[in-house]
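Asks: sequence first, then the predicted structure, then my questions.
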Amino acid sequence: MHMLYNSENFAVMRFSGNTTAGQGFEIVDKTSRREIYLGGLLADHFQAGVEYLISQTDDEARIDDFLAGYTTLAHHPVVLH
């Protein structure tokens, strides 16, 4: 697991895959306390979108807006063990 991004509103971790599924990303929405895991083709699409966005800007608000588009799908509450 590798922390890629951490703001007041979001955290993004990358998981390197040792399986055929490859890498995955976990996006945590700190405001709603929900998370989503992206794997497979969705992870590839997410990575391409992030790389493009970062090449255009480093504005935290724009990055958070991008992440919010993915976390609208998040239904899993964040649970700490």
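Replies: Sure, I can see it. Residues are numbered from 1 along each chain as shown.
Asks: C-alpha from now on. contacts and neighbour counts both.
Replies: Fine.
Asks: burial measure for Gln23, as a count.
Replies: For Gln23, the neighbour count with other Cα atoms under 10 Å is 19.
Asks: wait, it sits on Arg14?
Replies: Yes: the criterion here is Cα atoms under 8 Å, and Gln23 meets it with Arg14 at 7.1 Å.
Asks: comparison target below:
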Amino acid sequence: MHMLYNSDSFIVVQFDVPTAEPQIVPAGPQLNREGFEIVDKFARKEIFIEGALAESFQQGVQALIDEGQPSEDELDAFIERYAVMGQQPVVMH
């Protein structure tokens, strides 16, 4: 788990969790469950994205970085497009 981004509006955490069961893949690496958790601080909701959606998110962030030094407002606007899908309320443990 790695915190990638923390602004006044959002937190983005990257997860790279090995699967619980060993995978039988000839000469292949252990499969992992990778994804991103996005927390909307104002809406107090979160979403975990993985697979193609997580890949799209990662590519979008990389494109912003490749264009230059994105501002917090630019990053927040991009993250918001994914955060609006969040339905899980944030609960303190």
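Replies: Ah, there it is. None of these values were measured; they are calculated from a predicted model.
Asks: tell me which element the equivalent of Tyr82 of structure 2 over in structure 1 is part of?
Replies: Using TM-score structural alignment, the partner of Tyr82 of structure 2 in structure 1 is Tyr70. In this assignment (DSSP states H and E), Tyr70 of structure 1 forms part of helix 60-71.
Asks: please report how far the match of Tyr82 of structure 2 lies from Ile54 of structure 1.
Replies: Separation of Tyr70 of structure 1 from Ile54 of structure 1 (Cα to Cα, to the nearest Å): 16 Å.
Asks: what about the two, which has more around it?
Replies: Neighbour totals were compared for Tyr70 of structure 1 and Ile54, and Tyr70 leads with 17 against 12 (other Cα under 10 Å).
Asks: report the contact partners of the most centrally placed residue in structure 2.
Replies: In structure 2, the C-alpha nearest the mean C-alpha coordinate belongs to Phe36, at 2.3 Å (Cα atoms, centre = their mean). Shown in contact with Phe36 of structure 2 (Cα atoms under 8 Å, 6 or more residues apart in numbering): Val12, Val13, Gln14, Phe15, Phe48, Ile49, Glu50, Ala54.
Asks: how about the helix or strand encompassing the first one: buried residues?
Replies: What that stands for is Val12 of structure 2. Secondary structure from DSSP H and E places Val12 of structure 2 in strand 10-18. Under the neighbour-count criterion of 16 or more other Cα atoms under 10 Å, strand 10-18 of structure 2 has Phe10, Ile11, Val12, Val13, Gln14, Phe15 buried.
Asks: following it in sequence, what is the next regular element?
Replies: Next along the chain after strand 10-18 of structure 2, taking DSSP H and E as the criterion, comes strand 32-40.
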